[in-house]
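1. structure here, sequence nowhere to be found:
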């Protein structure tokens, strides 16, 4: 498959479906007819949108076995940064876009049981997980909520799984009942949650405070930066680029990504807010102040990778594999 100089590949919009008033689903195919890169449930791609080349991330919600097409669903966010509005107002069948290869920081791991909790458009990475868990014969349940029944874009697909799925309309019954969604504490279970930040925070708190559950059982994917990282003070520090021996000063108001790029080092990036994982870099020395929305507690404690767009040094200096 041919790629651009940035490593992206051309895809053509084969189908555009309106699922709700503010959600459209795009079916994308390879512009040159070659098989698309493989992916696994939980993966997302970057799409380059509009004349300003906005780069946005969307979870794949189709069938991983299908190498001829990808599917993404896009929520219109009028107060967003412009990508979703472009998709809703400008993207039509036949348009050729640029996409990245799939990346996955939300892998479906092996577990004795799965508890899936999805809020709104956060159901998209979970849809292919249901099929995978079902095909594996695993025990699982899904609680899928949205502001109203007309906003449950994937209700029809989810309902095919019968009573393992609970559909929840907030305007009818308020927030999701987490004790009911999670069931009895189960040390063999993994909890997969994707959706707005208040839902993710509520699930984290519930697992932390309920005997028999542990936050280590939770797997999340966030669409926005973690709120607890936004208010931390930032101070200057130094980064050593081990491959070249160059030392780079990072100012208090500058990201590591910006600093190393200013020093002439090419680093691929996309979201610039610690949610997509594109700028992941190996850490060879120093302690990281992790500010991303990707790594779990164990991965942060390992201190072997960081995301240059948001994370910083915890105590003065970092050594990076650049």
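-> Here it is on my side, so go on. Note that the structure is a prediction, hence the values are computed from the model and not measured.
2. for the rest of this, base every contact and every neighbour count on C-alpha atoms.
-> Noted.
3. how about the chain, which residue sits the furthest from its center?
-> residue 245 (33.4 Å; CA atoms, centre = their mean).
4. from residue 239, how far out is it?
-> Separation of residue 245 from residue 239 (CA to CA, to the nearest Å) stands at 10 Å.
5. and for residue 92?
-> 45 Å.
6. which one of the two is surrounded by more residues?
-> residue 239 (23 against 16; other CA atoms under 10 Å).
7. put this next to the previous one:
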């Protein structure tokens, strides 16, 4: 289920999970059920300081009373995780949007989970679903040290299906050994820092199409053409020019066409827009290779145009 509606939730619990990681439980004040979600989903949290951040849901999807998120205090926080760690308290009210899922778990056979640091959050609910379905799975989970690895204790109950790799004890994940040879009937689900995702993506190129599923937390692609181009908002009957360094979202807003956005980095999917004509220059980190090649939709917070003109279904 995906929802873009905004509603308020109460912080009912804040727990320290690991060094620099806090788990937050959110419920309605009247304790009525929340919109349903599936493993891999995230919510937009509209913090009181005006920032909007996306956090993966890491609780049990069968629990419709609450959403649970785990937040890493980023060393160079732009204000989101810092607020959660230093100011958010039980009883506070926060607005949320969602849930939205760009990292759907739909393994047909065996699942290989690879998590780096706080990337364990969406994987946790996937493991729960794999268990309920009786599906074969394995998790390889890397972190700086054991103290920083959220849910490490909880995961130990799964025995040798979980491989914890604290870097200070065992070094970095041996990805070539893990992925160097495609495994039959296996799908890879990976979430974590950019370096890990890039390495996994490269190693999985020889794997069958559709084997790899990624969730990224940061970064928009900045390489590519920077020339100005024209955007036609077909349904609105509006034409505007997008200047170098200007986003399509901002250019449209200047002429009165407001498109909802959230992350502004091509990560969350809020601004995904149907393309009616023209060739998108995809700079998001969300669409798959087949979706990019089709060119029928784009994330207009970061993507641009290859050519002089785009016609959008807006």
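-> Perfect, thanks for sending it. For clarity, every value in this text was computed on a predicted model and none was experimentally measured.
8. need the TM-score from the superposition.
-> The TM-score (TM-score structural alignment, normalised by the length of structure 2) is 0.95; 312 aligned residues with a CA RMSD of 1.7 Å.
9. nearest residue to residue 182 of structure 1 other than its sequence neighbours?
-> Spatial nearest neighbour of residue 182 of structure 1, excluding adjacent residues (CA to CA, 6 or more residues apart in numbering): residue 115 at 6.4 Å.
10. got it, and residue 119 of structure 2?
-> residue 192 (4.1 Å).
11. next: residue 280 of structure 1.
-> residue 307 is the one closest to residue 280 of structure 1 (CA to CA, 6+ apart), at 4.6 Å.
12. distance of the one you found relative to residue 186 of structure 1?
-> 32 Å.
13. so which of the two has more stuff around it?
-> Neighbours around residue 307 of structure 1 and residue 186, counted as other CA under 10 Å, are more numerous at residue 307. The numbers are 29 against 15.
14. residue 95 of structure 2 matches what in structure 1?
-> The alignment partner of residue 95 of structure 2 in structure 1, by TM-score structural alignment, is residue 98.
15. so residue 25 of structure 2 sits in a strand?
-> Yes - according to DSSP: H, G, I helix; E, B strand; the rest coil, residue 25 of structure 2 belongs to a strand.
16. ok, it - how many residues close by?
-> Around residue 25 of structure 2 there are 19 residues (other CA under 10 Å).
17. and for residue 115 of structure 2, nearest residue in space, chain neighbours not counted?
-> Per CA to CA, 6+ apart, closest to residue 115 of structure 2 is residue 141, 4.7 Å.
18. where does the strand of greatest length in structure 1 end up in structure 2?
-> If you go by DSSP state E, structure 1 has its longest strand at strand 9-20. The alignment of strand 9-20 of structure 1 onto structure 2 (TM-score structural alignment) spans residues 7-18.
19. what residues does the matching stretch touch?
-> 22-29, 89-97, 147-151 (CA atoms under 8 Å, 6 or more residues apart in numbering).
20. tell me the contacts of the closest residue to residue 21 of structure 1 other than its chain neighbours?
-> If the residues on either side of it in the chain are set aside, residue 21 of structure 1 comes closest to residue 151, at 7.8 Å by CA to CA, 6+ apart. With contact taken as CA under 8 Å, 6+ apart, residue 151 of structure 1 is in contact with 20-21, 120.
21. apply 10 Å and report the result again.
-> 19-23, 120-121, 145, 169 (CA atoms under 10 Å, 6 or more residues apart in numbering).
22. any idea how far residue 87 of structure 1 is from residue 298 of structure 1?
-> The value you get for residue 87 of structure 1 to residue 298 of structure 1, if CA to CA is used, is 37 Å.
23. among the contacts of stretch 7-18 of structure 2, which are in strands?
-> 22-27, 93-97.
24. tell me where the stretch 51-200 of structure 2 has strands.
-> Per DSSP state E, counting those that start in this stretch, the stretch 51-200 of structure 2 carries strands over the ranges 52-56, 67-72, 93-101, 110-116, 137-143, 162-166, 186-192.
25. which part of structure 2 matches stretch 279-295 of structure 1?
-> Against structure 2, stretch 279-295 of structure 1 falls on residues 271-287 (TM-score structural alignment).
26. and stretch 56-73 of structure 1, by the same measure?
-> So stretch 56-73 of structure 1 sits over residues 53-70 in structure 2, by TM-score structural alignment.
27. I appreciate the help and will end here.
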